[in-house]
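> Dropping the sequence and predicted coords here.
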Amino acid sequence: MTTSQWQEINNQEDIENLMSLFGWFHDSCIKGLYMWTDHYVNKDLSMSISAKRDHRVRLLIQRQNTNPTAIELIFDELIQLYINPSPENYDSIIFGATFLHKDGLFYWADDNEWSPDKENKFAEVNWICSKKVKWRDANDWIGETLRYGPKEDKE
């Protein structure tokens, strides 16, 4: 289990520091993604819901470099999550990422030419927008083990 302290990202300078530390996400991949809310159904089948923006996403990224080799990000108060899996016979290597703070929102995309202002922002790029972000070193989460749930039987 990773034990690194969470680092809040508050502004573009914090983003640039992480981007530099993690090599601008070059030669990396999304290993896992998990989304959850504060909503749930009680034992009596009543529903507990939140009126707040309560969606969160955990994202585990691994890369072919060291210090760190893997990081975990949490996107809190989620605004948008767009996932577009790679088609068959294509890889999912990230050659560079976009990570920016604009108008009070944080944007992360697995393409360094992506912009939230692009007309075709829902094209072939995975991206996340949230009001808050934090990250931590996850070096001990390298490899094929799934961290956000058990592997399902593929047969």
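Perfect, thanks for sending it.
> from here on, contacts and neighbour counts on C-alpha atoms
Noted.
> report the longest strand in the protein, please.
Using DSSP state E to assign secondary structure, the strand with the most residues in the chain is strand 70-82.
> list the helices and strands it packs on?
strand 56-63, strand 127-137 (3 or more Cα pairs under 8 Å, 6 or more residues apart in numbering; DSSP states H and E).
> Repeat the analysis, applying 10 Å as the threshold.
Identification of packing neighbours for strand 70-82 by 3 or more Cα pairs under 10 Å, 6 or more residues apart in numbering; DSSP states H and E yields strand 7-9, strand 28-36, strand 56-63, strand 105-109, strand 127-137.
> Now distance to residue 70 and mean neighbour count too, for these, in CSV please.
Listed next are the helices and strands packed on strand 70-82 as CSV, based on distance: least, Cα to Cα, whole Å; neighbours: other Cα atoms under 10 Å:
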stretch, distance to residue 70, mean neighbour count
strand 7-9, 14, 16
strand 28-36, 9, 16
strand 56-63, 4, 22
strand 105-109, 16, 22
strand 127-137, 6, 21
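> Adding distance to residue 48, write these out as a markdown table.
Shown next, in a markdown table, are the helices and strands packed on strand 70-82 (distance: least, Cα to Cα, whole Å):
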| stretch | distance to residue 48 |
| --- | --- |
| strand 7-9 | 29 |
| strand 28-36 | 14 |
| strand 56-63 | 17 |
| strand 105-109 | 27 |
| strand 127-137 | 23 |
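> Check it against this one:
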Amino acid sequence: MFVRVYDKLNSRYYKSIVYGTINVGWFLQYIVLNPLKNCFELVEYLDKSIEPAQPLVETIQRDNDDFIVYENALLLKYKHYCKKNEKYMNIDKLCGYTDVCENFEFIADIIDNKSVLAEKYKIKLRQLSDKDKWDYIQTQEDANEFMKLFVGFHDSTLDKLVYVEEHGYTGVTAIFDNSGWYGVVELCFEGLLELNIRPAKENYDRYIYEATMLVENETVFWADGYMENEDPAYNGSYIKAMNLKWRKIV
């Protein structure tokens, strides 16, 4: 599972793979890795200080096939550890990677302190499962490099767009053809925030002559026209998402 986390204390965002979750619903908490501090953090799913409560953790990719679910009888070993070591033990459900959930000392530590240095425990640091299949746009430098490679979308066309909405996931896959300069690429926008597509009018061609790609606050904004800053009043096509990855297909 890949998420965007809002660090309320420092008013900034960061992205992380989820290493585990504790409890469910109103009491749900995420175990994530803060790359800005190189520490594991226990983050509340909801900011309950405002009404209505708002998510502090937003899902980008919901890939948790390797998660193990511990509840009922499977939690007895952990509860025995807590009782023996006088630790907090009121957990109804624990999900995550095996090396995380069965490291009782780590679980008790992060519940007590909310933050644990990454090097303190022998927990395997994960990579995105599809990182060898896609190039990720993570910084403005990544965006600039792609724009240079794809010639700023000059003379390209948007040939296909597929919108996907599932439980805990929204995404758009767009196929752009720029065969005259580079080739055909597939852009996958995940954790979709905004989508506005305006086809060419009857008396216009469908070619894109310039475009924009901006990375800010762990989001990516793409538009089929040039602009210095994100403009919500732009009357062309634009897509905004928490994550963007791409690959050349032709």
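Arrived safely. The shown structure was predicted, so the numbers you read here are calculated from the model rather than taken from an experiment.
> Report the TM-score for the pair.
Here the TM-score for the pair of chains, by TM-score structural alignment, normalised by the length of the first structure, is 0.71; 119 aligned residues with a Cα RMSD of 1.7 Å.
> Mean per-residue distance, the helix or strand just after the longest strand of the first structure versus the second structure.
Using DSSP states H and E, the helix or strand that follows strand 70-82 of the first structure towards the C-terminus is strand 98-102. Its matched residues in the second structure lie on average 0.7 Å from strand 98-102 of the first structure after superposition (mean Cα distance after the TM-score superposition for the first structure).
> show me what contacts the aligned residue in the first structure for residue 176 of the second structure?
By TM-score structural alignment, residue 176 of the second structure lines up with residue 61 in the first structure. Going by Cα atoms under 10 Å, 6 or more residues apart in numbering, residue 61 of the first structure touches 22, 25, 28-33, 69-73, 94, 138, 141-142.
> change it to 6 Å
By Cα atoms under 6 Å, 6 or more residues apart in numbering, the contact list for residue 61 of the first structure reads 29, 30, 31, 70, 71.
> Give me the distance between it and residue 10 of the first structure.
With distances taken as Cα to Cα, to the nearest Å, residue 61 of the first structure is found 20 Å from residue 10 of the first structure.
> what residue of the first structure matches up with residue 138 of the second structure?
Aligned partner of residue 138 of the second structure by TM-score structural alignment: residue 10.
> State the number of residues packed around its match.
Using other Cα atoms under 10 Å, residue 10 of the first structure has 15 other residues around it.
> Would you confirm that residue 84 of the second structure belongs to a strand?
No - counting by DSSP: H, G, I helix; E, B strand; the rest coil, residue 84 of the second structure is not found in a strand; it is helix.
> show me what contacts the counterpart of residue 95 of the first structure in the second structure?
The equivalent of residue 95 of the first structure in the second structure is residue 209 (alignment by TM-score structural alignment). Residues near residue 209 of the second structure by Cα under 6 Å, 6+ apart: 154, 155.
> residues in contact with the residue lying farthest from the centre of the second structure?
The outermost residue of the second structure, judged against the average C-alpha position, is residue 203 (39.3 Å), by Cα atoms, centre = their mean. By Cα under 6 Å, 6+ apart, no residues touch residue 203 of the second structure.
> got the contacts of residue 61 of the first structure as CSV, with distance to residue 114 of the first structure columns?
Formatted as CSV, the contacts of residue 61 of the first structure follow (distance: Cα to Cα, whole Å):
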residue, distance to residue 114 of the first structure
29, 17
30, 17
31, 20
70, 22
71, 21
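> Based on its surroundings, how many neighbours for residue 87 of the first structure?
Residue 87 of the first structure, neighbours per other Cα under 10 Å, totals 9.
> I'd like the distance between the nearest residue to residue 12 of the first structure once chain neighbours are set aside and residue 92 of the first structure.
With Cα to Cα, 6 or more residues apart in numbering as the criterion, residue 12 of the first structure has its nearest non-adjacent residue at 5.5 Å, and that residue is residue 101. According to Cα to Cα, residue 101 of the first structure stands 25 Å off from residue 92 of the first structure.
> ok, these two, which is more surrounded?
residue 101 (20 against 13).
> could you list every residue that touches the counterpart of residue 136 of the first structure in the second structure?
Counting by TM-score structural alignment, residue 136 of the first structure lines up with residue 247 in the second structure. Contact partners of residue 247 of the second structure, counting by Cα under 6 Å, 6+ apart, are 134, 185, 186.
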